[in-house]
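**Student:** Quick one: sequence plus predicted model below, questions after.
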Amino acid sequence: MSNRVKMNTFYCWDGDVLILNILGSPNAKTNKIGKPKGNQLKVNVAAVPRGGKATDHMVKFFAKEFGVKIADIEVVFGRMNVNKQVRIKAPQSLPSVIARHEQ
């Protein structure tokens, strides 16, 4: 099991693993990766925040956005909270908000 990583920004790399700090916003109209807010990335998901369903929905959304399998995404902490950290193993594509920071 991975340990929580303290970060000064909303993302960092651990080898080929992308670590993201997330500020989740459940019950949104659409799934959307927003802008950084402090050291978190705002993510809207169209799912109710009950029993971790919004987090599960976010993981499925991320799998498509980052071009990975659901099994390649680990929720380090925050499954039942709006504040989360996820690890994405070897993402094949990066959303523009991250790609811009990589240049």
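**Tutor:** On my side now, so go ahead.
**Student:** Only C-alpha atoms from now on, for both contacts and neighbour counts.
**Tutor:** Will do.
**Student:** what ranges do the strands span in this structure?
**Tutor:** The residue ranges that make up the strands of the chain, judged by DSSP state E, are 11-14, 17-25, 32-37, 40-44, 73-77, 83-89.
**Student:** The structure to be compared is supplied as follows:
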Amino acid sequence: MRGRFAEGNPCMSKKASQTTHTIQLPPDCASNKAILQVNDEIREALAQKPERIELDGSRVLRLGSVAIGTLAVLAREARASGTELVFYRFTDAARRPFEICRVEQHFCWED
């Protein structure tokens, strides 16, 4: 199974009332060690039952297909427990977010 970025999917608007947990992905986010670290961090965050878990989208898009597959599985688990797993992207060097996108809507799968 290979993952690929699916363009043109709808993004969500951020609600101020939500409890949010933000996870910073490591610079070497495609390495096996980093993938395991992110997986553990997401699972720990899910245990706290936030309404949203955010990931840095500029690094999410550099993940390999195995990591993206893991992320998609975690997104489904999060959704089942009432947590939204999202990634955000930036417009400029000031790192102002311009969109927050649901992970499971942005990755599609091929056999």
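**Tutor:** The structure has been received and is ready for your questions. Keep in mind the model is a prediction, meaning the values are calculated, not measured.
**Student:** Put one on top of the other, what's the TM-score?
**Tutor:** TM-score of the superposed chains, computed with TM-score structural alignment, normalised by the length of structure 1, equals 0.33; 66 aligned residues with a Cα RMSD of 4.9 Å.
**Student:** residues near Phe98 of structure 2, how many?
**Tutor:** In terms of burial, Phe98 of structure 2 registers 11 neighbours under the definition other Cα atoms under 10 Å.
**Student:** On the three-state scheme, it is what?
**Tutor:** Secondary structure for Phe98 of structure 2, judged by DSSP: H, G, I helix; E, B strand; the rest coil, is strand.
**Student:** ok, it touching Gly57?
**Tutor:** No: using Cα atoms under 8 Å, Phe98 of structure 2 is not in contact with Gly57; the gap is 11.1 Å.
**Student:** Name all residues that sit in contact with those two at the same time.
**Tutor:** With contacts taken as Cα atoms under 8 Å, 6 or more residues apart in numbering, the residues that reach both Phe98 of structure 2 and Gly57 are Tyr88, Arg89.
**Student:** Against Leu46 of structure 2, how distant is the nearest residue to Ser65 of structure 2 once chain neighbours are set aside?
**Tutor:** Of all residues not flanking Ser65 of structure 2 in the chain, Gly3 sits nearest, at 5.0 Å (Cα to Cα, 6 or more residues apart in numbering). Applying Cα to Cα, to the nearest Å, one obtains 23 Å for the distance of Gly3 of structure 2 from Leu46 of structure 2.
**Student:** more crowded one of the two?
**Tutor:** Per other Cα under 10 Å, whichever of Gly3 of structure 2 and Leu46 has more neighbours is Leu46, with 22 against 18.
**Student:** Not counting its neighbours along the chain, what's nearest the more buried one?
**Tutor:** Leu46 of structure 2's closest residue in space is Ala78 (Cα to Cα, 6+ apart), at 6.7 Å.
**Student:** Fine, thanks again, bye for now.
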